[in-house]
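Trainee: sequence? don't have it. structure:
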């Protein structure tokens, strides 16, 4: 196997792209590839969700295996590790069942590091490559092409994919297979804590009789300021809980982090009390029927605890 999957660069005239996952994030990310002139084939279990991308010139196919046969590089942006397992590995019509030698699978799903390693090894057995590349930046980052892309796998392959990653944001190579997913889990632990702090800050400010917008404006340029505050502060005040990422996915992501700690099973394993608390609060959102809210909806749980509906 050569150091790169192809001797030619990634260009619209030479590279066929496949895409699976056309939700809020996936559709926006794939649209940047179409806008750059690439030929894009798409598969979706719910074909109606592909209408936007088809209007931009994407071609709809019938199965992941058909997508694999006609693509050099295949992106997935799905909801859960179980979806990735089925679409990429396990189903008789999976991507790996029909992938062409030398092809590359890029999984943008927030998934489990162990699954990323499994896919990497299965791809290498097929004389292919796999990169785990979850993203951070939400729906706004996806729309604006400013996502943080956290990549694990072979460094030379990640570098080779730069022309595509740069359309969607900035890729950072994090290490071997699974390291991209571990980075995303650490990101979600940090984001979850920031969302909880922002939620409690807003609830306290209102109870203290402060104007919430003035409070937000006053503190966002100080030590409390963060991209989480920039992205979600006004949305929380406006009660805009439309999802960039679902709250139920945060339960999944934080749960994976806690599972990894438990799987380590040694005295050096990290203790993550904040992640455990945040998972419990996001689980409360799901129990309240708000799992499809955006993660900024965490404020509703803090409000309920304080007797507000």
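Mentor: Good, I have the coordinates. Please read these numbers as outputs of a predicted model, since none were measured by experiment.
Trainee: From here on, just use CA atoms for contacts and neighbour counts.
Mentor: Noted.
Trainee: Does the most far-flung residue of the chain relative to its centre lie in a helix or a strand, and which?
Mentor: Within the chain, residue 209 marks the point farthest from the mean C-alpha position, 37.4 Å out by Cα atoms, centre = their mean. Following DSSP states H and E, there is no helix or strand that holds residue 209.
Trainee: try this one next to it:
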């Protein structure tokens, strides 16, 4: 019978930024500003991204560039990842030879900010623990604006000692909410996506109705912003929608990935969420219209098409 893993002991003190080396993998819409905030807090930063041009500003600001995820892990006390899909997790974090976990030093931690399958978060934590390292699944909510303003909500799944060791790093990015053991951060994000998806349907449908009824849509949105219909989606996306701005704060293709994961978890848990199923179907329609890399506000385009707008 295998011996139980020893309790996690960090080999760094993240409350002393200059002595804690941080790696960041994935410097896209969300990852780039997150990495910059960490560097602004005076943590020495090493970055890797498949498209090096996406890291050029970080490099110009003082980050070191590594040639691979393995090199980032070898150079870092804390490795942060912000990737796209579960297949990216398998390749970048869990590859048995070149992945982050395989190259973690004892006492180091990997923080995965990607929204992915809870079972993958559990695997990352188990494999990290086998190397006397730690892992946190920390998917975030807040979109590009939250990332740029360091006001993300961070859903944390981790053993308490592991989470405690990286709290100063997480504080650079927003507010952390402990959700329980590894995997629970991902479950919290799935529930968050259910709330967002159904709220976005309500917002966009209300705008279609107001337009068809001959209302000034901007005036209508201003009127409901102070009442019970207010939502964060209204705050973040109403002006973008009325201005025809479909640029991504969070891409439709990633949202569909999240909703698909959530539906599979619902099936596993034997629960039925019809609003979630509807949202998934509608966002697939958005993709069919060619808006897979638009922001989630592009839902309005599918509803307009259905209604001949």
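Mentor: Cool, the structure landed. Predicted, not measured: the structure shown is a model, and the values here were computed from it.
Trainee: Need the TM-score from the superposition.
Mentor: In this superposition the chains share a TM-score of 0.96, using TM-score structural alignment, normalised by the length of the first structure; 304 aligned residues with a Cα RMSD of 1.2 Å.
Trainee: circling back: and the residue farthest from the centre of the first structure, what pairs with it in the second structure?
Mentor: Taking TM-score structural alignment, the alignment pairs residue 209 of the first structure with residue 214 from the second structure.
Trainee: Please apply the same query to residue 25 of the first structure.
Mentor: So residue 25 of the first structure corresponds to residue 30, using TM-score structural alignment.
Trainee: Its match against residue 141, yeah?
Mentor: No: look at residue 30 of the second structure against residue 141 with Cα atoms under 8 Å: they stay out of range, at 10.3 Å.
Trainee: Please enumerate the shared neighbours of the two.
Mentor: Taking Cα atoms under 8 Å, 6 or more residues apart in numbering as the criterion, residue 30 of the second structure and residue 141 do not both touch any residue.
Trainee: dump the residue contacts of residue 78 of the first structure.
Mentor: 20-21, 84, 108-109.
Trainee: Now restrict the residues you listed to buried residues only.
Mentor: Using 16 or more other Cα atoms under 10 Å as the burial test, these include 20-21, 84, 108-109 as buried.
Trainee: got TSV for those, with secondary structure and distance to residue 64 of the first structure too?
Mentor: Shown next, in TSV, are those (DSSP: H, G, I helix; E, B strand; the rest coil; distance: Cα to Cα, whole Å):
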residue	secondary structure	distance to residue 64 of the first structure
20	strand	8
21	coil	11
84	helix	11
108	coil	16
109	coil	16
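Trainee: and which of those residues is nearest to residue 271 of the first structure?
Mentor: residue 109 (25.2 Å; Cα to Cα).
Trainee: mind checking how far the closest one is from residue 253 of the first structure?
Mentor: Residue 109 of the first structure sits 10 Å away from residue 253 of the first structure, going by Cα to Cα, to the nearest Å.
Trainee: for residue 114 of the first structure, same thing?
Mentor: Counting by Cα to Cα, the gap from residue 114 of the first structure to residue 253 of the first structure is 14 Å.
Trainee: who's more crowded, these two?
Mentor: A count of neighbours by other Cα atoms under 10 Å puts residue 253 above the other of residue 114 of the first structure and residue 253, at 26 against 15.
Trainee: Does the counterpart of that one in the second structure lie in a helix or a strand, and which?
Mentor: Under the alignment (TM-score structural alignment), residue 253 of the first structure pairs with residue 258 in the second structure. Under the criterion of DSSP H and E, residue 258 of the second structure resides in helix 252-269.
Trainee: next one: residue 74 of the second structure
Mentor: helix 69-75.
Trainee: against the first structure, where does that helix fall?
Mentor: Mapped onto the first structure using TM-score structural alignment, helix 69-75 of the second structure covers residues 64-70.
Trainee: Same check on stretch 46-60 of the second structure?
Mentor: Mapped onto the first structure using TM-score structural alignment, stretch 46-60 of the second structure spans residues 41-55.
Trainee: thinking again about what came up before, check contacts around the match of residue 209 of the first structure.
Mentor: Taking Cα under 8 Å, 6+ apart, one finds nothing in contact with residue 214 of the second structure.
Trainee: for the helix holding residue 258 of the second structure, packing partners?
Mentor: With contacts taken as 3 or more Cα pairs under 8 Å, 6 or more residues apart in numbering; DSSP states H and E, helix 252-269 of the second structure sits against helix 184-212, helix 274-288.
Trainee: average distance between the helix or strand following the first one and the first structure?
Mentor: In other words, helix 184-212 of the second structure. Downstream of helix 184-212 of the second structure, the next assigned helix or strand under DSSP H and E is helix 217-224. Compared with the first structure after fitting, helix 217-224 of the second structure deviates on average by 0.6 Å (mean Cα distance after the TM-score superposition for the first structure).
Trainee: what residues does helix 217-224 of the second structure touch?
Mentor: Under Cα under 8 Å, 6+ apart, the answer for helix 217-224 of the second structure is 207, 210-211, 230, 234, 238, 242.
Trainee: repeat for stretch 188-196 of the second structure
Mentor: Under the criterion Cα under 8 Å, 6+ apart, residues 115, 139-141, 155, 179, 233, 258-259, 261-262, 276 lie in contact with stretch 188-196 of the second structure.
Trainee: Flag every buried residue along it.
Mentor: Neighbour-count burial for stretch 188-196 of the second structure [16+ other Cα under 10 Å]: 188-190, 193-194, 196.
Trainee: quick one: contacts for the aligned partner of residue 145 of the first structure in the second structure?
Mentor: In the second structure, the residue equivalent to residue 145 of the first structure is residue 150, according to TM-score structural alignment. Contact analysis of residue 150 of the second structure by Cα under 8 Å, 6+ apart lists 34, 37, 172-174.
Trainee: close enough to count as contact, residue 240 of the second structure and residue 246?
Mentor: Yes: between residue 240 of the second structure and residue 246 a contact is recorded at 6.9 Å, counting by Cα under 8 Å.
Trainee: More neighbours: which of those two?
Mentor: Ranked by neighbour count (other Cα under 10 Å), residue 240 of the second structure and residue 246 place residue 246 first, with 21 against 16.
Trainee: Which parts of stretch 237-253 of the first structure count as buried, going by neighbours?
Mentor: By neighbour count with 16+ other Cα under 10 Å, stretch 237-253 of the first structure contains the buried residues 241, 243-253.
Trainee: Also stretch 33-49 of the first structure?
Mentor: Of the residues in stretch 33-49 of the first structure, 33-34, 38-44, 49 count as buried by neighbour count, 16+ other Cα under 10 Å.
Trainee: Among the residues you listed, which lie within strands?
Mentor: The members of the buried residues of stretch 33-49 of the first structure that map onto strands under DSSP state E are 39-43.
Trainee: in the stretch 51-200 of the first structure, which spans are strands?
Mentor: 59-60, 73-76, 104-107, 129-132, 135-136, 147-152, 169-175 (DSSP state E, counting those that start in this stretch).
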